[in-house]
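>>> structure here, sequence nowhere to be found:
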């Protein structure tokens, strides 16, 4: 089997307070940087901030979004997509707010699969650091604000939601350091048919899903019920839905939670709301009042 690998051209970190909303702006990192379970050392992100949980995520799932990887192959494909944009595209490393940019054109949404494991290599020697692809990146509105200024079906966000070209999130299986020039070499591929492009197309490929998922996801956080992607918008068969929902390597947040909900079950943001202290107290008081009224009626008899 041919070696599938990509060279790390640059790495980026966001040195902002953990609860800051921040921007896509990242600063290039020089020298070796430690990569832990929640990402690059001294780099804040949505996943390792409090905003992840207030947006419907669960603490145990933060590692699914430890590192965002973007690659030259995706940028080339976006440039060649013929999008009718209001502003010129300036596609370059860090434009998607990624942590790692791989310069290989062979790295792209159509060639990377969910569950792929990549070993870090340096000067011909394997390093401890290992990644696993957890999901495509589901782009937010900041993508259109920065790239193309087109907030419609012709925009970069809409295009990337359906194609998976906004990058992919990596879990950190083994911690270690990373520097420019390191190679990310594929070491394991458990799901060769589940490319990032295919997963994105099945879940967000329907125009209505791609158009409305941002608004619907906010409603889902509030009511624990609104479907971010409706069952009739899933672009595959029932068999594909069941297989993808059961894929162990697929991230829960923004991906598996929506698939599982289509099957009538609940995980992630769709978990049943716990009854708060106030409703419990009201219920208890109602029961006591009922018992008191019943006892008074009996005493009058």
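Right, received. Where do you want to start? On a predicted model such as this, the values are computed, not experimentally measured, just so you know.

>>> all contacts plus neighbour counts: C-alpha atoms, from now on.
Fine.

>>> quick one: contacts of the longest strand anywhere in the chain?
Scanning the chain for the strand with the most residues, using DSSP state E, yields strand 125-136. For strand 125-136, contacts defined as C-alpha atoms under 8 Å, 6 or more residues apart in numbering pick out 35, 64-65, 113-121, 164, 166-178, 196-197, 199-200, 249-251, 255.

>>> use this one as the comparison:
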């Protein structure tokens, strides 16, 4: 049975020299919950979708299409073996450490009932220098990109309560084949895949849809 193995939040921001804003809230720690989850609003003015969770850079993180970040314990175990270090739940900055469900190959637009909340998969996490600095791994952004286990972002379709131990039920799968893994490759390594993201409709963030249309315009003009 797929479950929320751990619900993780940051209750404070920490000053660091590797983040553009000078602070980070990537260090998420497990809490029992339940905590309320709701749509936070547009990126830039909306933070985390989990009440009580802080974000250090509102321009690049949080907002409706990155309201909740999930990462699979199975993928943390993979990296734990690869890196030769212990990785706790929440150490990749994820709000939901899951067990028993594949996030990498989840479909964009797939809907999960988690606790009493309804979440929708919106895309992958894109690695940044804050992520690398927090883990203390040189070349981390390149390595994380090559392995292609990004975890999934979610928007909140129905507000509710989530706690550690809650069951995860997939209640809807859209009729396309745009996965989190494909989205990740399209944005970072295989730009030719970008037009495919439009198949996922409004489950894709407006910023990425704009990127796709800009690329089409450049191709037509060239």
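Good, I have the coordinates. Treat the numbers as computed from the prediction; the structure is a model and nothing was measured.

>>> give me the TM-score for this pair.
Once the chains are laid over each other, their TM-score by TM-score structural alignment, normalised by the length of structure 2 reads 0.78; 202 aligned residues with a C-alpha RMSD of 2.7 Å.

>>> before we move on, the earlier item: show me how far the longest strand of structure 1 is from its chain's centre.
Distance of strand 125-136 of structure 1 from the chain centroid (C-alpha atoms, centre = their mean, to the nearest Å) equals 16 Å.

>>> is residue 243 of structure 1 within a helix or a strand, and which one?
helix 238-245 (DSSP states H and E).

>>> can you check residue 35 of structure 1 too?
Per DSSP H and E: strand 33-36 holds residue 35 of structure 1.

>>> and that strand, what does it pack against?
Where contact means 3 or more C-alpha pairs under 8 Å, 6 or more residues apart in numbering; DSSP states H and E, strand 33-36 of structure 1 is packed against strand 176-178.

>>> only the buried residues of the helix holding residue 243 of structure 1, if you could.
The neighbour-count check on helix 238-245 of structure 1 (16 or more other C-alpha atoms under 10 Å) flags 241, 244, 245 as buried.

>>> what's around residue 33 of structure 1, how many residues?
17 (other C-alpha atoms under 10 Å).

>>> what does it align to in structure 2?
Under the alignment (TM-score structural alignment), residue 33 of structure 1 maps onto residue 35 of structure 2.

>>> wait, that match touches residue 163, no?
Yes. With contact defined as C-alpha atoms under 8 Å, residue 35 of structure 2 and residue 163 form a contacting pair (6.5 Å).

>>> what helix or strand does whichever residue in structure 2 pairs up with residue 90 of structure 1 sit in?
Residue mapping for residue 90 of structure 1 onto structure 2 gives residue 86, with TM-score structural alignment as the criterion. Following DSSP H and E, one finds residue 86 of structure 2 outside all helices and strands.

>>> residue 86 of structure 2 reaches residue 76, doesn't it?
No. Judged on C-alpha under 8 Å, residue 86 of structure 2 makes no contact with residue 76 at a distance of 9.2 Å.

>>> of those two, who's got more company?
Per other C-alpha under 10 Å, whichever of residue 86 of structure 2 and residue 76 has more neighbours is residue 76, with 20 against 12.

>>> so what's that one up against?
Going by C-alpha under 8 Å, 6+ apart, residue 76 of structure 2 touches residue 87.

>>> for residue 171 of structure 2, same thing?
110, 111, 112, 113.

>>> the helices in the stretch 201-301 of structure 1, which residues?
Using DSSP state H, counting those that start in this stretch, the helices of the stretch 201-301 of structure 1 run over residues 207-223, 238-245, 257-262, 277-300.

>>> coming back round to it: buried ones from the contacts of strand 125-136 of structure 1, can you make that a ChimeraX selection?
Listed next is the ChimeraX selection for buried residues among the contacts of strand 125-136 of structure 1, using 16+ other C-alpha under 10 Å:
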select :35,64,65,113,114,115,116,117,118,119,120,121,164,166,167,168,169,170,171,172,173,175,176,177,178,196,197,199,200,249,250,251,255
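
>>> for residue 35 of structure 1, list the residues it contacts.
41, 129, 172, 175, 176, 177, 178.

>>> can you put those residues in TSV and add distance to residue 295 of structure 1?
Below are those laid out as TSV (distance: C-alpha to C-alpha, whole Å):
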residue	distance to residue 295 of structure 1
41	65
129	69
172	62
175	66
176	69
177	71
178	73
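
>>> between all of those, which two are separated the most?
41 and 129 (13.5 Å; C-alpha to C-alpha).

>>> between those two, who's got more neighbours?
Between residue 41 of structure 1 and residue 129, counting by other C-alpha under 10 Å, residue 129 is the more crowded of the two (20 against 14).

>>> now the more buried one. Nearest residue, chain neighbours left out?
Closest residue to residue 129 of structure 1 apart from its sequence neighbours, by C-alpha to C-alpha, 6 or more residues apart in numbering: residue 176 at 4.4 Å.

>>> alignment lookup: that neighbour to structure 2.
Under the alignment (TM-score structural alignment), residue 176 of structure 1 pairs with residue 160 in structure 2.

>>> how about the strands in structure 1?
5-13, 27-28, 33-36, 39-40, 67-71, 100-102, 117-122, 125-136, 168-174, 176-178, 183-188.

>>> any idea which of those gets closest to residue 79 of structure 1?
So among those, strand 67-71 is nearest, using C-alpha to C-alpha, at 12.8 Å.
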